[in-house]
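Asker: The sequence isn't on hand, but the structure is:
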């Protein structure tokens, strides 16, 4: 299952994402499948959500299934705005 933060991120709802994080939701909370909000935002190409998650201190180099990172999925899907934001924040 997914929590409200995961649903907000998946649907690109920046207002709800920011509200939940401002209320104290952990920015790095994984869904039951292990995917974190930053990974989901990178998969979906939601650059504005990526910015919000970075502002709230997410782990931008989170590794999913031993090799998948937010930067790698954004690159695979050619989400150039997300790639730039991740690189600007120090992703590798």
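Answerer: Structure received. Note that the structure is predicted; figures quoted are calculated from it, not measured.

Asker: From here on, just use CA atoms for contacts and neighbour counts.
Answerer: Noted.

Asker: close enough to count as contact, residue 60 and residue 74?
Answerer: No: checked against C-alpha atoms under 8 Å, the pair residue 60 and residue 74 is beyond contact range at 11.9 Å.

Asker: structure B:
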């Protein structure tokens, strides 16, 4: 099967992995007022938003937005605050970012926020994103869909959610793989058979 051997490598590339948090978040956190003369630089404010999203610091999110941080900005790896929160499993932070206007389908280097959630298996966060309008068929740069990610890593509950929200079971990525072939590439014949039963 063409391209299946490197699919998992692509899925792991550019992941918004949780990073260590330095002590600066304690003594350089967002000020209580956006008029504070000690306000950090715009660049630092943006960095703090990414860090807050990555570690699930809900208390920092709104003050940072009020101080000028951009919800749709990308960090050095190409990820938005929403991608960082969703990938790292922070459900309440995800909800807050969506309430503040973060785009559920925001396009990043790793695809949509839903793509990373399906990779990691965060069902409740996947539901939040779909409820907020996330497209179950949005593709990443390799032509992969959220359902392909869920199939690759065996997340049946997420597959059920995606299919019930219009995910295409027969979509094919740029390397010629569909969800069934991706499951088989991981040696998961049970998943592959189940996917075939789901299909038309």
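Answerer: Happy to help now that I have it. None of the values given here were measured: they were computed from a predicted structure.

Asker: With neighbour numbers in mind, choose between residue 60 and residue 74 of the first structure.
Answerer: Between residue 60 of the first structure and residue 74, residue 74 has the larger neighbour count (other C-alpha atoms under 10 Å), namely 25 against 22.

Asker: In contact with the more buried one, which residues?
Answerer: Residues in contact with residue 74 of the first structure, defined by C-alpha atoms under 8 Å, 6 or more residues apart in numbering, are 42-43, 45, 80, 82-83.

Asker: do that again at 7 Å, thanks
Answerer: Contacts here follow C-alpha atoms under 7 Å, 6 or more residues apart in numbering; on that basis residue 74 of the first structure touches 42-43, 45, 82-83.

Asker: Need the counterpart of it in the second structure.
Answerer: The criterion is TM-score structural alignment: under it, residue 74 of the first structure has residue 183 as its aligned partner in the second structure.

Asker: What of residue 4 of the first structure?
Answerer: Using TM-score structural alignment, the partner of residue 4 of the first structure in the second structure is residue 113.

Asker: And the nearest residue to its match once chain neighbours are set aside, how close does it get to residue 194 of the second structure?
Answerer: For residue 113 of the second structure, the nearest residue in space outside its immediate sequence neighbours is residue 83; the separation is 4.7 Å by C-alpha to C-alpha, 6 or more residues apart in numbering. To residue 194 of the second structure, residue 83 of the second structure is 29 Å away according to C-alpha to C-alpha, to the nearest Å.

Asker: any idea how far the alignment partner in the second structure of residue 47 of the first structure lies from residue 147 of the second structure?
Answerer: Aligning on TM-score structural alignment places residue 47 of the first structure opposite residue 156 in the second structure. Per C-alpha to C-alpha, residue 156 of the second structure is found 10 Å from residue 147 of the second structure.

Asker: When those two are compared, which one has more neighbours?
Answerer: residue 147 (31 against 17).

Asker: Mind telling me what element the residue nearest to residue 73 of the first structure when sequence neighbours are not counted is part of?
Answerer: Nearest in space to residue 73 of the first structure, with sequence neighbours left out and distances taken as C-alpha to C-alpha, 6+ apart, is residue 43 at 5.7 Å. Mapping residue 43 of the first structure onto the secondary structure by DSSP states H and E places it in helix 37-44.

Asker: what do you get for residue 196 of the second structure?
Answerer: Secondary structure here is read from DSSP H and E; on that basis residue 196 of the second structure sits in helix 189-198.

Asker: after superposition, how close is that helix to the first structure?
Answerer: Mean deviation of helix 189-198 of the second structure relative to the first structure after superposition (mean C-alpha distance after the TM-score superposition for the first structure): 2.8 Å.

Asker: who touches that helix?
Answerer: 154, 180, 183-184.

Asker: Dump those residues into a markdown table; add distance to residue 65 of the second structure as well.
Answerer: Written out in a markdown table, the entries for the contacts of helix 189-198 of the second structure read as follows (distance: C-alpha to C-alpha, whole Å):
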| residue | distance to residue 65 of the second structure |
| --- | --- |
| 154 | 36 |
| 180 | 42 |
| 183 | 41 |
| 184 | 44 |
